[in-house]
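Asker: after the sequence you'll find the predicted model.
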Amino acid sequence: MNYVSAENLTKSYGIKVLFKDISFHINEGDKIAIVAKNGSGKSTLLKILMGKEIADSGTVVINKDIQVVLFDQEIDYNPELTIDEFMMTLDSEPILALKNYHKSLHSTDDAFIEKALNDMEAHKAWDLENEMKQILSQLKITDLDAKMGTLSGGQVKRVALAKLLTETRAEHKHTLLIMDEPTNHLDVEMVEWLENYLTKAKITLLLVTHDRYFLDSVCDIIWEMEDQNLYLHNGSYATYLENKMIREDNMSATIDKANNLYRKELEWMRRQPKARTTKSKSRIDAFYETEKVAKTDTSKQALELDFEMKRLGNKILELKNIDKSFGDKLLLKDFSYQFQRGEKVGIVGKNGAGKSTLLNIIQGYEKFDKGDIETGETISFGYFSQKGLKYKEDERVIDFIKEIAEFYPLANGKSLSASQFLRLFLFDDQTQYSPISKLSGGEKRRLHLMYILYQNPNFLIFDEPTNDLDLPTLTVLENFLQQFQGSLIIVSHDRYFMDRIVDHILAFEGNGKIRDFTGNFSEYREAKSREDAMEKNTAPKPEPVKEIIATPEVPPVSSKKRKMTFKEQRELETIEKEMPELEQQRSKIMGQLNNETDYEKVAKLSAELETVSEKLEEYEMRWLELQEI
């Protein structure tokens, strides 16, 4: 069943063309991810599909039998409503049936009660309330009487996400679900739950996300928006990268041919007389088309720079026996850590566990209850927080950066101008001379990030840097951080980003406990999963309560374990033989991942690692079961 058909869509804002003559179709069951640089028109395209924006030209036909539901970055809500009341504002027949049923419980009107029961049956609403509460619980929203106005921005987004998923579940007609960065403000457990939910759900999905593991798990079609065009890719993120590379290679070959032709035609243009025949007019038109292709800029700034970082002394940063609580909530307990030169540390844990508090303590923004901190004299912090960028409304991008310095120093004695550094972070010349107020939300995040890096700190602290960043910018940032020789702390829920950058994990595991783990994020998660599984299987089972009554004496049941069957014995032997091989295979893949920077190979190795880890975990669980026999 076709949901949406778009033909030759064009949209501009002033002189800036977002996309031109793009066409696409969305069919039932499609799960599509949109990949593009911020400012390319992703959000505008979503608004056109929602009917909130109108294209300059072209047509969009939406099947009359479907509903289009949007999960947007901006959440509209009444702050006086409780969470429960906000959830019940859903405009759907099953929700209305549920509300009327609750009213009927306090009614004496037999006709109203009968109709309410019939509507509950007709709209299959009996299980809807339980499912709604389960979704809220999974997203860590438990106090349904709390007012929306008292919630944090992240909590509001999670409640809105729960409402949207409930709405999709409640409506039994065909639904196109559009989601713009749904994983922002979700911790890893919530992201993995949402990932699993969307993967299994029989829905049609159009998704904008920067989370590459999430994208690969949920979607099987990628739309790439670039240079005013829309390119369609069937398959994984790695397939998209491969196709993109092939397209760019082909484009480079086309430009080379056009350049050769352009040089010849330029000589003819210079020689030709002013009187122009029809034939020469045709050739002149062709010349200008050739010139356009020949002057196409396909250069992708590779970040291979030798940075002149501010000198780091022998003493970097040392935390000694730090305690921190807020009321009865213990965040840090006797925490000590000594940061090393060039160390890249990832901080992970559930929302509210104290990650941002630790960052503030390190920089002196937050007082601690007990302990001591020693900071090296040469340390210059660069802090990227979630508060956003402060700027003057009419200030231009280039002027904002030049306020720091005209040039960025390189170790070879050379330097980059502010404009060149902006281009490295995907700000073209036109955007550089635009007011900051005209930038998209994602472009402002990118400028904020660049503003921090341009100050040339030697100790970077990033608090959720990947939120609202597009994938091209993430690639640039990852390349920069991999070459960065100073110390680095990152708080992030982006699993792919963390796996590429960090080599050490500080995990907030609750009640002030911070675990020090050497390795990347996926390795930590695997180790934690194995430990949790072992703990679950070895936990003592509660003794049954004995009822003291007079009963006839019964011969005791033998507690002797049954013997393994021949099949189980063979299975155990096979598992014990293959487990070391799988562990060796996993270690080999991890080693390759740590030294690999090619996205296609990284994606392929990550998929292999996931398969091997799942198989190993399955074997470990089965081995424990057989050992108990």
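Answerer: Okay, I see it.
Asker: hey, let's count contacts and neighbours off CA atoms from now on
Answerer: OK.
Asker: check the separation of the first and last residues in stretch 86-99.
Answerer: Stretch 86-99 has an end-to-end distance of 13 Å (Cα to Cα, to the nearest Å).
Asker: give the contact list for the residue nearest in space to the middle of the chain.
Answerer: The chain has D211 as the residue nearest its centroid, 2.8 Å off, counting by Cα atoms, centre = their mean. For D211, the contact set (Cα atoms under 8 Å, 6 or more residues apart in numbering) comprises 183, 494-496.
Asker: before we move on, what about W126?
Answerer: Residues in contact with W126 (Cα under 8 Å, 6+ apart) are 98, 120.
Asker: please enumerate the helices of the stretch 101-250 of the chain.
Answerer: 110-122, 128-138, 153-170, 188-200, 212-218, 237-271 (DSSP state H, counting those that start in this stretch).
Asker: below is structure B, check it against A:
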Amino acid sequence: MTFCFLPFLTSSRLLTPSPYLCGMNLLSAENLSKNYADRWLFRDLNFGLLQGQRVAFVGINGTGKTTLMRILAGLEQPDTGLVSTRKGIRVTYLGQQPVFDESLTVEETIFASQNDTLRAIKEYEHVVNDPDHKSDDLQRVLERMDALNAWDYEAQVQQILSRLGILGELLNRNISMLSGGQRKRVALARVLIEEPDVLLLDEPTNHLDLATIEWLENRLSSPNLTLLMVTHDRYFLDSVANEIVELDQGQMYRYQGNYAYFVEKKADREMRQATEVEKARQLFKKELDWMRRMPQARGTKQKARIDAFYITKEKASTNLSKQQVELSVKTTRQGGKIIEASHLNKSFGDNVVLDDFSYVFKKKDRIGLVGPNGAGKSTLLNMLTGKLQPDSGTIEVGQTTVFGYYTQTELEFDPSQRVIDIVKEVAEVVELANGDVLTASQFLSLFLFPPAQQYTLVTKLSGGEKRRLQLLRVLIKNPNFLILDEPTNDLDLGTLNILEDFLLHFGGCLLIVSHDRYFLDQLAEHLFVLEPGGAVLNFPGNYTDYREYLAERETEAALEAAEKEAKAARAAAKAVATAPAPAPVVAPAPPAAPKRKATFAEKKEYDTLEKEIGQLEIRKEELIDKLNSGTGSHQELADWAAELKRTETALDDKGMRWLELADFV
């Protein structure tokens, strides 16, 4: 029996003791090295991917994850090394920024494969969607579908297109007319429909809504699928990957387990590595003294000791310093009035995206904005920040409210601009939370842009580094109302953890749009759920709570439907049984309906209402005391009176809702 090299190696040592059969190895790479912008991303890496492996690449931005993926896909050449695939294996790559033939339509792009079955499906779809098709054409494509036994495949194609929202008029649209999110979905549809032997996916969840991500998660979890992906989505990573491979300082480290296991074992590895390096440094000092005495390497033992000295020197010089982003900025003081949105309406043609939305934002609100793509999330954000006007309704922004708006739009810059120029456009100095004042250059260093990189062109930054620079530009304004539209796209896991910690302690308001369920669960305390027709559900809880609430509703609906069917069946059986009887049969009184139990979400809402009512009662008393004190200017008295009226209205509304819930909690 013959064996090949292990699927994951570092440049110096194996990371797993068990061999793998060569016959299972679909893709392999030997001694890969890549230098970019006068810096080695990695050197002498060896890598292999076996059938059925679903591997997630992780590592900080700029370590070369995307570059390595492109090399494995054959789209970029390494400086040294070789990539090979098993004979007959098809490898398909989905990049962060898909590249298309801009002259083709969406349909032509999706079905561009040379696969005979796909060509037959494309022709069939074209004929049946043509209202003027000829009967002979229809007969011909039907026979072709039968001959290739393509009907099951066609059903899968339809499911993929439907789930990704690529239907109807969009199929005939030219690629050049698509938005960034649409382009990503078209590219994803193409790679899924082609059914390659190996899938290489770089941030596949970017630009997808939550429901689509959950569908994709289930589809990619197949035990027969072989894939390698880069993703920051921790729930997606846990559900899809069966192995995690970390790229750290040009080395690869393999972990068999989920994200929590990876975090634990990575910490153990770094602790062991620190111990080994410290021992090597102590030994190096001792051996250095011996070397300085200029030993003659005539004997075998002396020569071996000199060789060992240089190995120890290399180990002792290992750099264990871990750079990480430092998020610490001053928050502008926030007044009593933040934002009051009243009866907002917005439509685009016949499409109603917002119907009578009202909300008064409160201090330290932490809100997640949820809804399918196209539901109007970005529209609502743009209205709140004044970039877009509602068709009707009013938005009043407090005088002390300072927005920090992190958008999905990529960082805009002139090709000649350098990193530091981007920051100086906003501010020359920055005040931190502790009162320190930093220059733009010093602040860039906190965001892992060292002085040498600050004067490089922005075009040379990776996608994640550009997003980090964009986040820096938002925070440099010292906002007290942060609006984050898909902030997790392209950020590495380490930066995400730091961003989460910063936002958990952020003193202002937070409004988040994100497809990252883990991120939402960590930060959002309640949700605005955009529903069809422009309605907005104000849901108390995070995204997992909302999914449980939906599951409960589905279960209740199924039980109600089953009960109706059972009741109808009993009534029919009873009618048949009593039909011959000469005398009418008096039906017994139906049993009393059982008392409805509160759902999880309703229990949570009930508890929340109790706290909010108590806080409102306290505030009401404070306002009454202020008004009765006889102090305060004319403007202050007017503001207190207006706030008292709003507080009493809120108390009435929340009190009524509390009474409704109290009946079945």
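Answerer: Here it is on my side, so go on. Quantities reported herein were computed from a predicted structural model and do not represent experimental measurements.
Asker: of the contacts of D211 of structure 1, which is the most crowded?
Answerer: With neighbours taken as other Cα atoms under 10 Å, the top of the contacts of D211 of structure 1 is T183, carrying 26 neighbours.
Asker: corresponding residue for that residue in structure 2?
Answerer: Using TM-score structural alignment, the partner of T183 of structure 1 in structure 2 is T205.
Asker: cool, K390 of structure 1 as well?
Answerer: Matched by TM-score structural alignment, K390 of structure 1 corresponds to E412 in structure 2.
Asker: same check on N243 of structure 1?
Answerer: Aligned counterpart of N243 of structure 1 in structure 2: K265 (TM-score structural alignment).
Asker: circling back to that earlier point, JSON lines for the helices of the stretch 101-250 of structure 1, including distance to M1 of structure 1?
Answerer: Below are the helices of the stretch 101-250 of structure 1 laid out as JSON lines (distance: least, Cα to Cα, whole Å):
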{"stretch": "helix 110-122", "distance to M1 of structure 1": "25"}
{"stretch": "helix 128-138", "distance to M1 of structure 1": "27"}
{"stretch": "helix 153-170", "distance to M1 of structure 1": "18"}
{"stretch": "helix 188-200", "distance to M1 of structure 1": "20"}
{"stretch": "helix 212-218", "distance to M1 of structure 1": "20"}
{"stretch": "helix 237-271", "distance to M1 of structure 1": "25"}
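Asker: among these, which comes closest to E74 of structure 1?
Answerer: helix 153-170 (8.6 Å; Cα to Cα).
Asker: against which helices or strands is that closest one packed?
Answerer: If contacts are counted by 3 or more Cα pairs under 8 Å, 6 or more residues apart in numbering; DSSP states H and E, helix 153-170 of structure 1 sits against strand 66-71, helix 83-87, helix 128-138.
Asker: mind doing that once more with 6 Å?
Answerer: Packing partners of helix 153-170 of structure 1 (3 or more Cα pairs under 6 Å, 6 or more residues apart in numbering; DSSP states H and E): helix 128-138.
Asker: burial of R276 of structure 1, as a residue count?
Answerer: 11.
Asker: try A571 of structure 2
Answerer: Using other Cα under 10 Å, A571 of structure 2 has 12 neighbouring residues.
Asker: aligned to the residue nearest to the centre of structure 1, what sits in structure 2?
Answerer: Aligned counterpart of D211 of structure 1 in structure 2: D233 (TM-score structural alignment).
Asker: now S12 of structure 1
Answerer: Aligned partner of S12 of structure 1 by TM-score structural alignment: N35.
Asker: correct me if wrong, but that match is in a strand.
Answerer: Yes - the assignment for N35 of structure 2 by DSSP: H, G, I helix; E, B strand; the rest coil puts it in a strand.
Asker: which residue is the nearest non-sequential neighbour of it?
Answerer: Leaving aside its sequence neighbours, N35 of structure 2 sits nearest to L41 (Cα to Cα, 6 or more residues apart in numbering; 5.8 Å).
Asker: number of nearby residues for that neighbour?
Answerer: L41 of structure 2 - counted by other Cα under 10 Å - has 21 other residues nearby.
Asker: which secondary structure elements does the helix or strand hosting it sit against?
Answerer: Assessed by DSSP states H and E, L41 of structure 2 sits inside strand 39-50. Contact analysis of strand 39-50 of structure 2 by 3+ Cα pairs under 6 Å, 6+ apart lists strand 8-9, strand 25-36 as its packing neighbours.
Asker: that strand: which residues count as buried?
Answerer: Buried residues in strand 39-50 of structure 2, counted by 16 or more other Cα atoms under 10 Å: 41-50.
Asker: same deal with stretch 340-353 of structure 2?
Answerer: Of all the residues in stretch 340-353 of structure 2, those buried under the rule 16+ other Cα under 10 Å are 340-342, 344-347, 352-353.
Asker: residues in structure 1 aligned with that stretch?
Answerer: Under TM-score structural alignment, stretch 340-353 of structure 2 corresponds to residues 318-331 of structure 1.
Asker: skip the chain neighbours and tell me the closest residue to the match of T183 of structure 1.
Answerer: Per Cα to Cα, 6+ apart, closest to T205 of structure 2 is I213, 6.2 Å.
Asker: show me the strands in the stretch 301-450 of structure 1, by range?
Answerer: For the stretch 301-450 of structure 1, applying DSSP state E, counting those that start in this stretch gives strands covering 317-326, 329-339, 344-349, 370-375, 381-384, 407-409, 415-417.
Asker: mean deviation of the fifth one from structure 2?
Answerer: Meaning strand 381-384 of structure 1. When structure 2 is superposed, strand 381-384 of structure 1 averages 0.8 Å from its matched positions, counting by mean Cα distance after the TM-score superposition for structure 1.
Asker: check the second one too.
Answerer: After superposition onto structure 2, the average distance of strand 329-339 of structure 1 to its aligned residues comes to 1.5 Å, using mean Cα distance after the TM-score superposition for structure 1.
Asker: tell me how far that strand lies from the chain's centre.
Answerer: Its chain's average C-alpha position is 28 Å from that of strand 329-339 of structure 1, according to Cα atoms, centre = their mean, to the nearest Å.
Asker: compute the inter-axis angle for it and strand 344-349.
Answerer: If you take axes from the mean of the first three to the mean of the last three Cα atoms, to 10 degrees, strand 329-339 of structure 1 sits at 170 degrees to strand 344-349.
Asker: ok, residues contacting strand 329-339 of structure 1?
Answerer: Residues from elsewhere that reach strand 329-339 of structure 1, judged by Cα atoms under 6 Å, 6 or more residues apart in numbering: 317-325, 354, 511-512.
Asker: what's the most distant pair in those residues?
Answerer: The widest separation within the contacts of strand 329-339 of structure 1 (Cα to Cα) is 24.1 Å, between L317 and N511.
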